[in-house]
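A.B. asks: Here's a sequence, model it:
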Amino acid sequence: MHDDILKLALDLSRTTGEKIGSIDKIMVKTQILSMNARLEAARAGTAGKSFAIVAQEMGNVTDEVSALSADLHAAISDNATRIEAAGRQMMLDFRGKRFADMSRNAVEIIDRNLYERSCDVRWWATDSAVVNAVQTPSPDALEHASGRLGTILRSYTVYLDLWIADRRGVVVANGRPDRYRGVVGQNVSNTEWFRKGMATVSGDDFIVCDIDRSNALGGAQVATYATAIRADGQERGAPLGVLGIFFDWEPQATDIVRGVSLSEAEARNTRVMLLNANHRVIASSTAFSEGEIYPLMPTEPCGYYQRGKKLVSYALTPGYETYKGLGWYGCIESKLSD
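C.D. replies: Now for the predicted structure:
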């Protein structure tokens, strides 16, 4: 609709200019006719005096019409320029605000999704099979824990794998030993998720790591959540190990950025992204390079700005319930028409 208003203003300006131009051409012809009439009247002498007066008045009227035409052309050109500028700004504001809202919606969807992951890890860390795997780690207990994790994975298809590590950082069980061989026995004591998971204060706490690729999980992009497994599954029990859950990031995030409601024309000229706190692209509706840093310049939690011939709209994650988020942004970059 805003595009139509701007197009109408430009068409009106162009059409009016063309009509005024036509009037000017007629006035030029009229002035030439008036001049020729005065010349003929002068040549006719006394007999042409009356006609000379008419020719003179004809020239005066032509001058007045030409002056009026020039004034009208200047006024219309000025107003058309202002209408065009106002129309472009209105279109820019409308699109910027709309895309900023869409950016916020995209990052809110992923935050709601990841909030559920924070609930999952805290809940599963109290499962008796998980607790027994590090509290009384017999072969039967470890086998039972692996089977229990496998059952969870069959129901929660958004995870690549679930790992149980003991207090030394050695993985003692995982949910997909057939797919990810060699996981059990790995020492993960130096990983961020294990160290921070062991340091959680209570069963209500959890940690989440930024999006990264995991060689142990086939090089897939993962969002890792972890919390301590505590004695007897108690909220304040002593930490006996860590449960790490690996969210299959790429397909879930890609569905979100490609699922933003855009028209076919908009989709051809926009790029929808999720950016981490350092503005690294972690999901994009178009192809992107690994480690790409997007030059976002936010001045407020939600907004938009023009950069060259592109409109950049963005929104900082507001978090979801008890999940504060990781400072991520939803971002939509769109091309502006000439």
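A.B. asks: okay, CA-based contacts and neighbour counts for the rest of this
C.D. replies: Will do.
A.B. asks: all strands of the stretch 51-200 of the chain, in order?
C.D. replies: Using DSSP state E, counting those that start in this stretch, the strands of the stretch 51-200 of the chain run over residues 159-166, 171-174.
A.B. asks: so what's the residue nearest to residue 168 when sequence neighbours are not counted up against?
C.D. replies: With sequence-adjacent residues excluded and distances taken as Cα to Cα, 6 or more residues apart in numbering, residue 168 is closest to residue 189, at 6.6 Å. If a contact means Cα atoms under 8 Å, 6 or more residues apart in numbering, then residue 189 has 168-170, 195 as its contacts.
A.B. asks: Residue 150: how many residues sit nearby?
C.D. replies: Residue 150: 18 surrounding residues under other Cα atoms under 10 Å.
A.B. asks: coming back round to it: could I get the strands of the stretch 51-200 of the chain as TSV with mean neighbour count?
C.D. replies: Listed next are the strands of the stretch 51-200 of the chain as TSV, based on neighbours: other Cα atoms under 10 Å:
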stretch	mean neighbour count
strand 159-166	24
strand 171-174	25
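A.B. asks: Let me have those in TSV, extended by distance to residue 242.
C.D. replies: Shown next, in TSV, are the strands of the stretch 51-200 of the chain (distance: least, Cα to Cα, whole Å):
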stretch	distance to residue 242
strand 159-166	5
strand 171-174	9
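A.B. asks: out of those, nearest to residue 278?
C.D. replies: Closest to residue 278 of the strands of the stretch 51-200 of the chain is strand 159-166 (Cα to Cα; 25.0 Å).
A.B. asks: Tell me the helices and strands packed up against that closest one.
C.D. replies: If contacts are counted by 3 or more Cα pairs under 8 Å, 6 or more residues apart in numbering; DSSP states H and E, strand 159-166 sits against helix 128-135, helix 139-155, strand 171-174, strand 239-248.
A.B. asks: Second chain to compare with the first, below:
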Amino acid sequence: MQQSELQQGKKFTLEEVVEFTDLIAEKLDNAIDKVDNINHKTHVLSVNASIEAARAGTYGRPFGIVATNMSELSEETTKITEKMRNDTKEILQVGSLIKAQSKDFRGNRLSDLALVNIDLIDRNLYERTADVRWWATDGSVVDALTQKTSESYDAVSKRLAVILQAYTVYYDLVLADADGKIIANGNPQYSSVNTMVADSRWFSSAVKTKSGGEFGFESVHRSGLVDNNLALIYSCAVRENGDTKGKVIGVLGVIFKWESLSQTIIQHTPIDDDEKKNTRICVTDDDGVVLADSDNKMLKDKIQFDKKTSLFSEKKNYLFTDYGGLECCIAHALSPGFEGYSTGWHSIIIQNLGSISKKA
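C.D. replies: Reported below is the predicted structural model:
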């Protein structure tokens, strides 16, 4: 921290204030040491002067008075320097207190931001569960799986295309029959018709549901149905006559543009640009597999650090630990859920504090 920066009215972080406080204390300590050294020489000089004055007898009395005054001045200086040393210790204690409060402030702020991120994701994805359950009862969807004609397949494809025009958050909407063969899709850009999806998680989980009020799901993955783009797929069983308790006759899947949501939220996390240079913002599953990431390592990286299991078990908290060879603040928030829906994922913000770890 330079004097010119202070004069220019620059804003400083708490860490920089602590650094400046420590610097002041160090300079004061050095100055006190120098005063002590001079005072010691003065004391020695006054003692020698008293001795010489005593030897000089009557002629040395004036010099003796000066020596006495020098001794008194030395004693007073000693008291002053001792007080200054105590004051310096108090400055250092204040610096330590600020440093502790600074860490708490940082951790709480970052964990709050992590919570906002995952809450936004939960709220948005809840809408996807509502969409697929609603559209699974659409007349054209039920008719296509009931009539099984080229005309009904064409009609449902057109209907799905219309829905896609209004809901741009999806890559595609696909409809599979009970055997797991896609019979129609809404986006002509993707040729998924006749693809077998019976073994896919989104299809099988929907088939196992007990009513139309439930839904299936496949987490973040690169979907071959949409040119291997990162996607989430929400699904719902289509039932006879659109009855929520009817027999399963097929499955509707909605293929969500995961990166459009997740990366937008991460990129707009309210952290200063300078701070972002030392910050990684991501969302992971329980195993730490990265699902969304400011470093763009989705599905390619796994977040691991000491006490991760403990931190992941908490709704919201933070810790300071070694990560990648550097001291870091790792803030965490668990998916809070919205209207009964929760991804169960973890929102993490890792901020490098800039100091090299002392770990061997």
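A.B. asks: Any idea what the TM-score is?
C.D. replies: With the length set by TM-score structural alignment, normalised by the length of structure 1, the two chains reach a TM-score of 0.91; 334 aligned residues with a Cα RMSD of 2.2 Å.
A.B. asks: what's the matching residue for residue 265 of structure 2 over in structure 1?
C.D. replies: Aligned by TM-score structural alignment, residue 265 of structure 2 pairs with residue 256 of structure 1.
A.B. asks: Residue 281 of structure 2 now?
C.D. replies: Using TM-score structural alignment, the partner of residue 281 of structure 2 in structure 1 is residue 272.
A.B. asks: Kindly confirm my reading that its match is in a helix.
C.D. replies: No: checked against DSSP: H, G, I helix; E, B strand; the rest coil, residue 272 of structure 1 lies outside a helix; its state is strand.
A.B. asks: And for it, nearest residue in space, chain neighbours not counted?
C.D. replies: residue 332 (4.5 Å).
A.B. asks: same deal with residue 199 of structure 2?
C.D. replies: residue 180 (7.9 Å).
A.B. asks: Please, where are all the strands along the stretch 201-338 of structure 1?
C.D. replies: Counting by DSSP E, counting those that start in this stretch, the strands of the stretch 201-338 of structure 1 are 207-208, 212-214, 220-230, 239-248, 270-275, 281-284, 302-307, 310-316, 329-335.
A.B. asks: Where in structure 2 does the last one fall?
C.D. replies: Yep, that's strand 329-335 of structure 1 we're talking about. Mapped onto structure 2 using TM-score structural alignment, strand 329-335 of structure 1 spans residues 346-352.
A.B. asks: Then the third one?
C.D. replies: Alignment note (TM-score structural alignment): strand 220-230 of structure 1 is matched to residues 229-239 of structure 2.
A.B. asks: Report the contact partners of the aligned residue in structure 1 for residue 218 of structure 2.
C.D. replies: Taking TM-score structural alignment, residue 218 of structure 2 has residue 209 as its aligned residue in structure 1. Residue 209 of structure 1 sits next to 192-193, 223-225 when contact means Cα under 8 Å, 6+ apart.
A.B. asks: May I ask which two of these are separated the most?
C.D. replies: For those, and using Cα to Cα, no pair is farther apart than 192 and 223, which are 12.1 Å apart.
A.B. asks: I figured residue 279 of structure 1 was touching residue 297, is that so?
C.D. replies: No: applying Cα atoms under 8 Å, one finds residue 279 of structure 1 not in contact with residue 297, separated by 9.5 Å.
A.B. asks: So those two - more neighbours on which side?
C.D. replies: Per other Cα under 10 Å, whichever of residue 279 of structure 1 and residue 297 has more neighbours is residue 279, with 19 against 12.
A.B. asks: Tell me how far the more buried one lies from residue 210 of structure 1.
C.D. replies: Look at residue 279 of structure 1 and residue 210 of structure 1: by Cα to Cα, to the nearest Å, they are 12 Å apart.
A.B. asks: okay, and the common contacts of these two?
C.D. replies: Common contacts of residue 279 of structure 1 and residue 210 (Cα under 8 Å, 6+ apart): none found.
A.B. asks: Mean deviation, the helix or strand residue 28 of structure 1 falls within versus structure 2?
C.D. replies: Using DSSP states H and E, residue 28 of structure 1 falls within helix 2-44. Aligned to structure 2 and superposed, helix 2-44 of structure 1 gives a mean residue distance of 3.9 Å (mean Cα distance after the TM-score superposition for structure 1).
A.B. asks: for that helix, the distance to its chain's centre please.
C.D. replies: 50 Å (Cα atoms, centre = their mean, to the nearest Å).
A.B. asks: Okay then, goodbye and thanks.
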